[in-house]
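Novice: requesting a structural model of the entry that follows:
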Amino acid sequence: MQRFTIGDAAELAGDVGPDPRLIGVLAELDAPIDLDRLRTRVAERIGEQPILSRRFVRQGKAAWSASWEQVGIDVVDHVFAVGADDPVAAAVEIMVAGLPETIPMWRLLVLRSPGATHLLFVAHHVLLDGATAVAVVGSLLGAGVPAERPAAKRRWTAILSLLAATTRGSSATSLLTPLTSGFRLASVEVDLGPVHRAARRAGATVNDVLLVAIADAVRAVAARRGERLRRVVASVPMTGLPTDPGGRNQVGAFLISIPERRPQQTDRELLGRLAVRTRRRKLLARGSSGSFALSAVLAGLGRLGWYRPMFERQRAITTLVTNLRGPVEPLTVHGVGVRSLTPISPALGNVTMVFAAVSHAGRLRVTARLDRSVWGEQDVLTDALRAALTRLAASRV
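Specialist: You can find the predicted model right below:
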């Protein structure tokens, strides 16, 4: 048995609902895949990922008293097929239902629907963070996935930035409302090349382009409600390389306020302005030394039952944004091609719109996890997000 780190405890303390704190990636395949061959592949490679053989054991109410236990893996329990008329809706149902704690909390599911096959990898966030999950799935399926560059000196959870923030909080908005159980996924996909080139012309990154586009989309939803968001604040995780035997990544986060466009300001100028902010925020996050204390605070809030009430009232951030770098070349699984990847991130407290992006084979897909309270504005969100990404990718001045 291996005791939880304080970072593990903080992450587990955040699993307070209304939905389980799970992460996932949904891969659309271009042909059916043989389940037995998939199980054989996973069984052959599972030893390379010891983190997938860990289950957590609770020992009392306090998250810090939990431990990791290494157990044997029966691939039949973790890799199986499910019928699904709508694969995306089925993935949501699976993630809302949650995973039992009796075995390691991850699954690789074949979702079979009329005329289509999808693979869904889902895991508890205390077991894997997003970037680690991408690398783990790539290893299991024999596909190379680029590792993220080192970022944080210590393991954090992304939510620590809510307490560590030194930026002004979000503008008041009805979009910040306690989450309800269940969610929808809405995706927008564009060519990665033009986005990357536009970012470079502005001295920015693809992540900066995403932040501007997402802020535009969030502001469009708020405008539909008659609100103006002068400050859209995003919490953005930074991921480093695995350093412990289990393979967990180091995770840090920074808060960034995405500015409104000034009169006569071009997209290139706006991106350049944001790029300066993000570089400064990343440096501040890397230099922070309070992660242990903040993790202890979060674990303590969970023990006292204050975690969910506090985060349902937070006004520090408007949204959560994750950007994962996927494979440059098209993925294949036993000769079956992967058409697209859809990332699924957990939500938190009162953040009703959570965004995750992943690149794959020259395409960039941005997926919004939407609480029920914003389902009526789904089309407004996706139309604005697509328009912003297209406009920013074409910007030259």
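
Novice: going forward, measure contacts between C-alpha atoms and count neighbours the same way
Specialist: Fine.

Novice: now the residue nearest the centre of the chain, nearest residue through space, not along the chain?
Specialist: Using CA atoms, centre = their mean, the residue of the chain that lies closest to the mean C-alpha position is Ser345, 3.6 Å off. Leaving aside its chain neighbours, Ser345 sits nearest to Ile23 (5.1 Å; criterion: CA to CA, 6 or more residues apart in numbering).

Novice: ok so that neighbour is a strand residue?
Specialist: Yes. Ile23: assigned to a strand according to DSSP: H, G, I helix; E, B strand; the rest coil.

Novice: can you give me how far the lengthiest helix in the chain is from the chain middle?
Specialist: Here the longest helix in the chain is taken by residue count, with DSSP state H as the criterion, and it is helix 267-287. Its chain's C-alpha centre and that of helix 267-287 lie 21 Å apart, by CA atoms, centre = their mean, to the nearest Å.

Novice: for the comparison step, fold the sequence that follows:
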Amino acid sequence: MDQQRIESMSAVDRAWLEMDSPGNPMVVNALIDFAPPLDAEALRAELLARLQRYPRFRQRADDAHTPPRWVEDGELLADYHAHVEPPERWRPDCDLAAAVARQVCQPLDRALPLWRLFLYPRADGGLTALVRVHHAIADGIALVRMLMALTDAGQQAAGKEPAVRLEPGRHGPLAGLIARLDALNRAAERFIDFGREDLRHPGRIPAQLRELRGLLASAGQVLRLPQDNPPALRQPLSGQRALAWTSGIALAPVRRRARVEGVKVNDLFLAAVTAAFARYLDEQGVPVSARQNLRVSVPVNLRPPTTDDLGNCFGLVLVDLPLGQGDRRKRLKLVAERMAELKHSPTARSVLLALAAAGHLPVPLEKRLVAGVAGKSVAVVSNLRGPERPLRIAGVCLRELVFWPPQAGGVGIGVSLFSYRRRVSVGISADRALLADPARWLALFQEELQALLGRPSRKPAAVKSEVKGEAKSRRVGRRAAASPRTAGSRRRAGAGP
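Specialist: So this is what the prediction gives:
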């Protein structure tokens, strides 16, 4: 077989591939709202053409081979990989959340390239696309960069012409034994790297050995962390997930408030996340002591700024959020202090190294290592930054983007924030055994964020959710409404794309 059609799979990517479980596929899910008017079939053809320029989107994962590899799959099954959902199958604009929730719980076919598109034409002539990409292909940061390259501006910068010109107006992510195995595998891998690169610079070796010892020590510290999260959020997973999201949070007021408070924008969001969990547990009758923390995993980008490669190159930092602190200002101060302490921590890189080590282990041991690291937290909280200018694909504006990262190691809650066009979308995906009503959690998050901004009476953005098999669209304290722009809210009169 042609050498160019086969690529080895990195250890980290293999680790993500093997983390799949029947009720918890390791798939990054994103929802993109395309402005009307457009032609659904023409957009589908253009998306297929642009995605196939990336080898990973033409390759399947051959995990029968040791080590696993990426193998060219031949002719793409277009109807499988880019499926237009007929209106009669999902009542446009009424149960988008239910339609999305049905898909995000489904695993991808391992015999085919590990991605799918679901296109939902809307009654307003626009279209909502659910993009599903296995984490073995790329992490969220790499996927955002890929999205930028897929846009008209990205294609123009790369000197590529669109495959189709669309014309408007048509509708249509055991302590002792595993830690030792981790150390052995990573040490071996790093010494191979020394042999290839650093023997040309012998003076670097002592410093890198010190770095390696520090990273392994950090990984060991993670594995030894006590599991002291609230018991209500550490229940066995049911395999049934509920979703909620909103796209209507203005970024400028958050930036202004962060400057006033002398904190980072992410600190404000994490403080609101903390308060939302505290209030949600309180409403469920779960007592929270004043000293109770909530440990979450926060992904950290570790790839060089100039690379456009796919794959996984991120680590995790574990932060203890002050769940029991009832004073908003004190809570924000504690969150900011704890995040600042993590700035120069080796934890993120040590977790990446642990994942790479896991990718060299037999699958059962790999899963135990991943569970040992990831299971120290109860939620993953991702914050990705997108462009401030509107993106277009074949002339069609991408109005809103929401994403949900997967959670490994028995973690059942994922919270994502994504900034685009000076607004922030927030998505939450939760196993029903841990958080049965994510729409309520998201409403509490918005209330707490507005309170931190000094505007507790401000109307929160609409929340779209899928709970107990029914799609619910709600505007907290207001009448119900439905439109894809705010994932369920009615568009204000005269608002354009």
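
Novice: if we can go back for a sec, so what corresponds to the residue nearest to the centre of structure 1 in structure 2?
Specialist: Taking TM-score structural alignment for the superposition, Ser345 of structure 1 sits opposite Pro405 in structure 2.

Novice: now do the contacts for that match.
Specialist: Under the criterion of CA atoms under 8 Å, 6 or more residues apart in numbering, the contact partners of Pro405 of structure 2 comprise 27-29, 140, 173, 382, 414-416.

Novice: if we can go back for a sec, the residue nearest to Ser345 of structure 1 -> structure 2?
Specialist: Applying TM-score structural alignment, one finds that Ile23 of structure 1 aligns to Val28 in structure 2.

Novice: who are the contact partners of its match?
Specialist: Taking CA under 8 Å, 6+ apart as the definition of contact, the neighbours of Val28 of structure 2 are 131-135, 139-140, 173, 403-406.

Novice: repeat that for 10 Å
Specialist: Counting by CA atoms under 10 Å, 6 or more residues apart in numbering, Val28 of structure 2 touches 104, 115, 131-140, 143, 173, 403-407.

Novice: please apply the same query to Leu392 of structure 1.
Specialist: Applying CA under 10 Å, 6+ apart, the residues contacting Leu392 of structure 1 are 194-195, 198-199, 209-210, 212-213, 266-268, 271, 386.

Novice: ok, it to Pro178 of structure 1 distance?
Specialist: With the distance defined as CA to CA, to the nearest Å, Leu392 of structure 1 ends up 32 Å from Pro178 of structure 1.

Novice: what of Val137 of structure 1?
Specialist: From Val137 of structure 1 across to Pro178 of structure 1, the span is 32 Å (CA to CA).

Novice: mind jotting down where the helices sit in structure 1?
Specialist: In chain order, structure 1 shows helices spanning 6-13, 35-45, 75-78, 87-97, 130-140, 160-164, 192-201, 206-224, 267-287, 291-304, 307-311, 378-394, with DSSP H as the criterion.

Novice: which parts of the longest one are buried?
Specialist: Of the residues in helix 267-287 of structure 1, 267-275, 277-278, 281-282, 285-286 count as buried by neighbour count, 16 or more other CA atoms under 10 Å.

Novice: and the second one, by the same measure?
Specialist: Of the residues in helix 35-45 of structure 1, those buried under the neighbour-count criterion (16+ other CA under 10 Å) are 38-39, 41-43.

Novice: same deal with the last one?
Specialist: Within helix 378-394 of structure 1, the residues scored as buried using 16+ other CA under 10 Å are 378, 380-382, 384-390, 392-393.

Novice: compare the contacts of Pro405 of structure 2 and tell me which is most surrounded.
Specialist: Going through those with other CA atoms under 10 Å as the criterion, the one with the most neighbours is Val27, at 30 neighbours.

Novice: who's in contact with that residue?
Specialist: With contact taken as CA under 10 Å, 6+ apart, Val27 of structure 2 is in contact with 16-17, 20, 104-108, 114-115, 131-139, 173, 404-407.

Novice: next: Arg14 of structure 2.
Specialist: Taking CA under 10 Å, 6+ apart, we find Arg14 of structure 2 in contact with 8, 61, 63, 67-69, 135-137, 312, 355-356, 358-360, 363.

Novice: out of these, which one sits closest to Ile393 of structure 2?
Specialist: Relative to Ile393 of structure 2, the closest of the contacts of Arg14 of structure 2 is Ile137; by CA to CA it sits at 21.9 Å.

Novice: can you find the partner of that closest one in structure 1?
Specialist: For Ile137 of structure 2, the equivalent position in structure 1 is taken to be Leu127, counting by TM-score structural alignment.

Novice: look at its match and say how many residues are nearby.
Specialist: Counted by other CA under 10 Å, the residues lying close to Leu127 of structure 1 total 25.

Novice: do Gly195 of structure 2 as well
Specialist: Other residues close to Gly195 of structure 2 by other CA under 10 Å number 10.

Novice: leaving out sequence neighbours, find the closest residue to the corresponding residue of structure 2 for Arg112 of structure 1.
Specialist: Matched across to structure 2, Arg112 of structure 1 falls on Pro121, judged by TM-score structural alignment. With sequence-adjacent residues excluded and distances taken as CA to CA, 6+ apart, Pro121 of structure 2 is closest to Leu127, at 4.3 Å.

Novice: and if you look at Leu31 of structure 2?
Specialist: Nearest residue to Leu31 of structure 2 in three dimensions, chain neighbours excluded: Leu130, at 4.7 Å (CA to CA, 6+ apart).

Novice: ok, Ala358 of structure 2 to Arg50 of structure 2 distance?
Specialist: Counting by CA to CA, the gap from Ala358 of structure 2 to Arg50 of structure 2 is 33 Å.

Novice: trace Ala164 of structure 1 over to structure 2, please.
Specialist: That one, Ala164 of structure 1, aligns with Val222 by TM-score structural alignment.

Novice: ok, and the closest non-adjacent residue to that match?
Specialist: Once flanking residues are discounted, Val222 of structure 2 sits nearest to Val373: 6.5 Å by CA to CA, 6+ apart.

Novice: number of residues surrounding that neighbour?
Specialist: Other residues within reach of Val373 of structure 2, judged by other CA under 10 Å, total 26.

Novice: Cys105 of structure 2 now?
Specialist: For Cys105 of structure 2, using other CA under 10 Å, the count is 18.

Novice: how about Gly74 of structure 2?
Specialist: The criterion is other CA under 10 Å. On that basis, Gly74 of structure 2 has 11 neighbouring residues.
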